[in-house]
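Trainee: this one's sequence-less:
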């Protein structure tokens, strides 16, 4: 099936074996010189009895893909035949309506049918006097229903038959008017194969690869009655298994089963497996009506309105997609901070989706403060912490990440060439062993600084740290590879930050003396590490070092990294790049032993870890409240365009990848491996739906921005299997769909690779409707299609209108009577019209129920929406 051939109609899809009892017999013969040896009848034979189970009395809700009109729908349905789409393509042929059991195995007669009644034809009060003329709904046990003549399941256990089922008891005159005839059942049921390229992930995942494209197979059952205007219609999916003699005949009478001596019953009972209602009126009823006429659906970017906001700072935050949110600190203090979801109204400054830069190593480091408005921005801190919590909740993945990092660290230890490091120094032990000793000394020194007497003891504590550390520097670190030294310094520095953070939580910042002493303590820590870097690493560029700091801003114990402007952020990114690069040099360069066979950087990433990161990159598993923090961002009957924030995604992944990190060295080694993890997970994320190159699609480029839409509309619920396609600059430049998933009732998200310019929203292909183009006075009009894929006389984009008079179209036509279609007449009229219109009265038309369904379908509605507010 090519991309353009989005739907294929098939006559039927029978199961390998229909439901029921079977006997399998084998017989062995022995021949000698073409003479069959005669054996006793019992010898050489083997008989096996088995059964194929189905369910005559209940329908798994998961088998129902969609109904049309939608359940509880309200719209213009008077020219549409109600139908149901089933996910299980073989279901209509698992049993048969044939009465004679010997015919059922080979029969292509389905056992399911749709019957449409008006609401006033259904009994509302079980004890009412007029119930004899109405349809009565009941819930008997399966055993009781079998006694009513609805059919029998010989494979069902007696205990299971104690469960209830749903039945309708119908007067015979209503059966005659509304039930399909036996000959019509075949023409009312068929199979549809559709492309899943533009469908939700859940449908696309179930697709089967066919001719280079994923397709899904559904069965479709249409009703035989057009709904009445200004009326609530009730549709029943009824079981007709073995009930052919109870169905109307062409003469309009209902027959009695042969062999019966009972008086003709006035009512018959049928099991129904599904029921739904809808209302028909001259109002909205098409996807185009829902979308195009809603004023709120004017496309907009994903942000709160800010037109009436006068404060320039607040206006800027709202325009950038932020919302004010409640923020609770670790000490249970409450404040209002800015938060923005990963969906932003402008193109992210992050270079691309596959960025290998690490932005943050903790939620505190990711918290920003804007002194102009006096508020924190917790966007990236929330993303970082969320990534960590989601990964910790998945014990299998968190364990694999931890073990992967442990293996990396062990490889690093084995690959350090100690002899080479000792060549220009007096070092007599492993740098890692030395590292552990100094960290222990620093811990002891910090713990000796009592918080309650900070002012007097902070200098003493710092003197202890400085003397031990600088002493170790002068004796042990001079001359060693600068990358190793720098990593060790990073570890000490990180430790100092963490220990100082703990110290800061106990400080009384209302005490001016304690606050001043604490700030002096922080400044000294910063200076000693900065000076140490300059002294030991003279070749390191100053610009990579001058902003290496974690200045702790005391705010009731909450420590924040303050990046005041874009230059601060840029230099912070530069430093992260520097750390990763120098670690790579240290692990893969001169400090590696030439004798080692174990690689330090593992290139084989566990596929489960890759998949976990890939899912996170597509926001899978991210709680809805993080994606849509306020429904005001996407009100009902609206569509919002957005870009994916690369920094938010990186913070999320940094948090997820933080499992097992305890020192700066751990984090740096993990960042080295993260290059491979991120690239593999990005590829997996982009290829998740596109297992094969898509015909006519540009190749997915991971350096393209990720953009998308949020649609909050009734159509999301009313049209399961909705199809949404994204385009760049033209209708021919189709963007690969990365994710399409329903987030909650009425809300669906789509992510595309590339910069979105417009979207096309279309009714589900598998749910394409049956019916008539229109009706005028005494005729109904059908739009005929060329079965050969061409238009009459070579014309393009034209169909032949076939007008059918009501007297030929409907059973027992009356002006104000029910419009039940005489399918025996209609199929013959369509066949003749198609041959005359497309085959010049010649032969060669293979007319069957699939071809009939093609002629009965109505044109699908498609809405193209241009992005206007970029």
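Mentor: Ah, there it is. Only a predicted model underlies this, so the values are computations on that prediction, with no experimental measurement involved.
Trainee: contacts and neighbour counts: CA atoms only from here.
Mentor: Will do.
Trainee: give me the element the residue nearest the centre of the chain is part of.
Mentor: The centroid of the chain falls nearest to residue 741 when counting by Cα atoms, centre = their mean (3.3 Å). Following DSSP states H and E, one finds residue 741 within strand 737-744.
Trainee: Which elements pack onto that strand?
Mentor: helix 201-205, helix 664-687, strand 747-753 (3 or more Cα pairs under 8 Å, 6 or more residues apart in numbering; DSSP states H and E).
Trainee: picking up where we left off before, isn't the residue nearest to the centre of the chain right up against residue 203?
Mentor: No - counting by Cα atoms under 8 Å, no contact exists between residue 741 and residue 203, whose distance comes to 9.6 Å.
Trainee: picking that back up, buried stuff in the strand holding residue 741?
Mentor: 737, 738, 739, 740, 741, 742, 743 (16 or more other Cα atoms under 10 Å).
Trainee: for it, the distance to its chain's centre please.
Mentor: 4 Å (Cα atoms, centre = their mean, to the nearest Å).
Trainee: what's the answer for stretch 388-406, then?
Mentor: Per Cα atoms, centre = their mean, the centroid offset for stretch 388-406 relative to its chain is 23 Å.
Trainee: Residues in contact with it: which ones?
Mentor: Applying Cα atoms under 8 Å, 6 or more residues apart in numbering, the contact partners of stretch 388-406 are 606, 608-609, 612, 621, 652, 654-660, 666, 669-670.
Trainee: Looks like residue 598 contacts residue 412 (just checking).
Mentor: No - Residue 598 is beyond contact range of residue 412, at 9.1 Å (criterion: Cα under 8 Å).
Trainee: Put this next to the previous one:
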């Protein structure tokens, strides 16, 4: 196994990321007065002039609280630590138009340049009086108290009538920021627009080529702060605050702190020597990094364990020794293997009817140790337990089996009637010879079947529709006792077209197909020993098809009779074959990358690197474990930061790498840079030691190099500050396929 880490690179023209200045709503939130006047041309006529009609309309949007589900991601990740001193923290929001749904600085100040009403402020330890340790502590006040104001602070000035009355007594979170500190951290109103933009990601995204285009799918609003974390170790708290109803920050004569509504907040620690950055976290998976290296999933024994060779071989094959309690209550040693193995599992022999009726038949004897291997039996029991725990599936499966048995009984009864009607045919034509040959069978008929032979003529014609016997095309005289078509030798045959699956069968097959991807299976059954997946590790595995089959057999065992349900089982088997690909391999990632980058990109490809491997399932199992199932074992893995996880800032030397803004070349490196960190005119150090970008001057300085004679738009400004995502590529040579 070798690794090929890639260097940071700028987004090329084919990178599926696009930037937009903003996404303006059709109408901003607020209170509107609609006046309707009507006047006829002939004013002298009676009733020609009507009184105007007025209507008050409230357009409401998020104002005092933010749905946590609207926060797509934050960077740096909450409670993370890493070398963030050269990065600008930002927040990504799902509602694309949210930052522009209201007016900023609505206390008598017009919104300049479509500035957002939201701002992201970064505070260090000892800066907020109410949160000296930067733990994200906020004060809770009711919206009514916020609107009434507090003599000790300078709060927002908002129209109470425009607020939903049902929200007045609900709480909101606020932070009191010293006025002088706020004036140092918050850019000028004309510069706020540069700190918010819309970003899209996906195959349908297009580069920025004008303001008439609209964001495509997978669009998010991004709000960035203007402050860098400090170069030394320190904890910081980021607050997404509302600027609505405030005046622009400046010298406060009264010295009152400013009360801001905090819509979302998170904390992180900036530490230049930390190993929790993306590059350092992903770099742990390279070879030679001990238990952190990407390796097969198995409980490998310690080098000095002194185990016999046969036991070491079992551990290398993914077997785990565990306590086994027999049906009689005795405790014994057994070996367990889950569906994830470091090897390709041999094919599991199947019973004659193709399905295991119980778990006992899946207890396999391990000859080297004289114990049992219980993995398949456990899979059967887990499948049955999951089926019983889902009343919808269990009811559907039982109903499907009953319907199948009813059809089988009906077909058998129909065949009996056809046979009896054939034996009771008239004595002319070829039928007598056939009846003579079947006479021994007729002698063995039951009394009820002998009674049915007495049905002749009119009685038979009356029963024909009930028995499903097609009538002759032409009516025949009742005096002529011709053989009905039902028991002629050339009777019409049933249609050869396959019957359409019932809704119950499709529903049951869909549930089983989802179970086949191990959905709902307890994690202990997948990874029986936590030492198989230590913290900060990546493990590859093959999926045992026999384990999946045993799991499904257990789920399908409810109310199953092998003989009576053969047709239903065959129907389910056929439907399952058309329910997508069966997983054959996968990976488990246990790392801080999972919570820190929720949309982490993991691409699996073949040896050529051009053909992607199909991902059958991807799901986060718990806080820091990611499971991915593939159609086959990949030869190459690429782990990279998501496109929506692009972050902003300067390089290690404090420079902004300039990028092209030409159509078709947006994001291409120009090979030039602007020193930002070392220029006191662009990076201002406040009296408290905070490093804050002068957004207006920086935008003008960048425009001189990349767009002479024209100012930068918010989207173009964001492109210049982008730091491309890091990625790590792992290749696996000689992997058993």
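Mentor: Ah, there it is. Model, not experiment: these values are computed from the prediction.
Trainee: returning to what we had before: could you dump the helices and strands packed on strand 737-744 of the first structure into a markdown table and include distance to residue 440 of the first structure and mean neighbour count?
Mentor: Shown next, in a markdown table, are those (distance: least, Cα to Cα, whole Å; neighbours: other Cα atoms under 10 Å):
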| stretch | distance to residue 440 of the first structure | mean neighbour count |
| --- | --- | --- |
| helix 201-205 | 52 | 18 |
| helix 664-687 | 15 | 21 |
| strand 747-753 | 49 | 23 |
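Trainee: Identify whichever of the ones you listed lies nearest to residue 282 of the first structure.
Mentor: Of all those, it is strand 747-753 that lies closest to residue 282 of the first structure, at 26.8 Å by Cα to Cα.
Trainee: Measure the mean distance from that closest one to the second structure post-superposition.
Mentor: On superposition with the second structure, the mean distance recorded for strand 747-753 of the first structure (mean Cα distance after the TM-score superposition for the first structure) is 1.1 Å.
Trainee: residues in the second structure aligned with that strand?
Mentor: Across the second structure, the stretch matching strand 747-753 of the first structure (TM-score structural alignment) is residues 625-631.
Trainee: rewinding a little: show me the contacts for the residue nearest to the centre of the first structure.
Mentor: By Cα under 8 Å, 6+ apart, the contact list for residue 741 of the first structure reads 200, 201, 202, 748, 749, 750.
Trainee: Tell me which of those persist in the second structure.
Mentor: Among the contacts of residue 741 of the first structure, the ones still in contact in the second structure (both residues aligned by TM-score structural alignment, their matches' Cα atoms under 8 Å) are 748, 749, 750.
Trainee: The strand holding residue 741 of the first structure to strand 747-753, inter-axis angle?
Mentor: Strand 737-744 of the first structure runs at 170 degrees relative to strand 747-753, counting by axes from the mean of the first three to the mean of the last three Cα atoms, to 10 degrees.
Trainee: mean distance, strand 737-744 of the first structure to its aligned residues in the second structure?
Mentor: Mean deviation for strand 737-744 of the first structure: 1.2 Å (mean Cα distance after the TM-score superposition for the first structure).
Trainee: what's the span of stretch 76-86 of the second structure, first residue to last?
Mentor: 12 Å (Cα to Cα, to the nearest Å).
Trainee: Flag every buried residue along it.
Mentor: Residues of stretch 76-86 of the second structure classed as buried: 76, 77, 78, 80, 81, 82, 83, 84, 85, 86 (neighbour count, 16+ other Cα under 10 Å).
Trainee: That stretch aligns to what range in the first structure?
Mentor: Residue span in the first structure matched to stretch 76-86 of the second structure, by TM-score structural alignment: 69-79.
Trainee: How far away from the center of its chain is that stretch?
Mentor: On Cα atoms, centre = their mean, the centre of stretch 69-79 of the first structure falls 27 Å from that of its chain.
Trainee: what's the next secondary structure element after the lengthiest strand in the second structure?
Mentor: If you go by DSSP state E, the second structure has its longest strand at strand 258-270. Where DSSP H and E defines the elements, the next helix or strand beyond strand 258-270 of the second structure is helix 278-283.
Trainee: Superpose on the first structure and give me the mean offset of the helix or strand that that following helix is followed by.
Mentor: Counting by DSSP H and E, the element after helix 278-283 of the second structure in chain order, helix or strand, is strand 295-296. Superposed on the first structure, strand 295-296 of the second structure shows a mean distance of 0.7 Å to its aligned residues (mean Cα distance after the TM-score superposition for the first structure).
Trainee: Out of the contacts of stretch 388-406 of the first structure, which end up buried?
Mentor: Neighbour counting by 16+ other Cα under 10 Å classes 609, 612, 652, 654-660, 666, 669-670 among these as buried.
Trainee: Select from these every entry located in helices.
Mentor: 609, 612, 652, 654, 655, 656, 666, 669, 670 (DSSP state H).
Trainee: now, the most widely separated pair of those?
Mentor: 612 and 666 (20.7 Å).
Trainee: could you pull out the strands for the stretch 751-870 of the first structure?
Mentor: 758-762, 770-771, 774-776, 779-784, 800-805, 819-820, 862-866 (DSSP state E, counting those that start in this stretch).
Trainee: And residue 224 of the first structure, how close does it get to residue 441 of the first structure?
Mentor: Distance of residue 224 of the first structure to residue 441 of the first structure, given as Cα to Cα: 87 Å.
Trainee: between those two, who's got more neighbours?
Mentor: Of the pair residue 224 of the first structure and residue 441, residue 224 is the one with more neighbours under other Cα atoms under 10 Å, namely 26 against 14.
Trainee: which residue in the second structure lines up with the more buried one?
Mentor: Counting by TM-score structural alignment, the partner of residue 224 of the first structure is residue 226.
Trainee: One more: residue 239 of the first structure?
Mentor: Aligned by TM-score structural alignment, residue 239 of the first structure pairs with residue 242 of the second structure.
Trainee: Reduced to three states, what does the counterpart of residue 185 of the first structure in the second structure come out as?
Mentor: Using TM-score structural alignment, the equivalent of residue 185 of the first structure in the second structure is residue 192. Residue 192 of the second structure falls in the helix class when you classify it by DSSP: H, G, I helix; E, B strand; the rest coil.
Trainee: Surely residue 192 of the second structure and residue 116 touch.
Mentor: Yes - counting by Cα under 8 Å, residue 192 of the second structure touches residue 116, with 6.9 Å between them.
Trainee: Great, nothing more from me.
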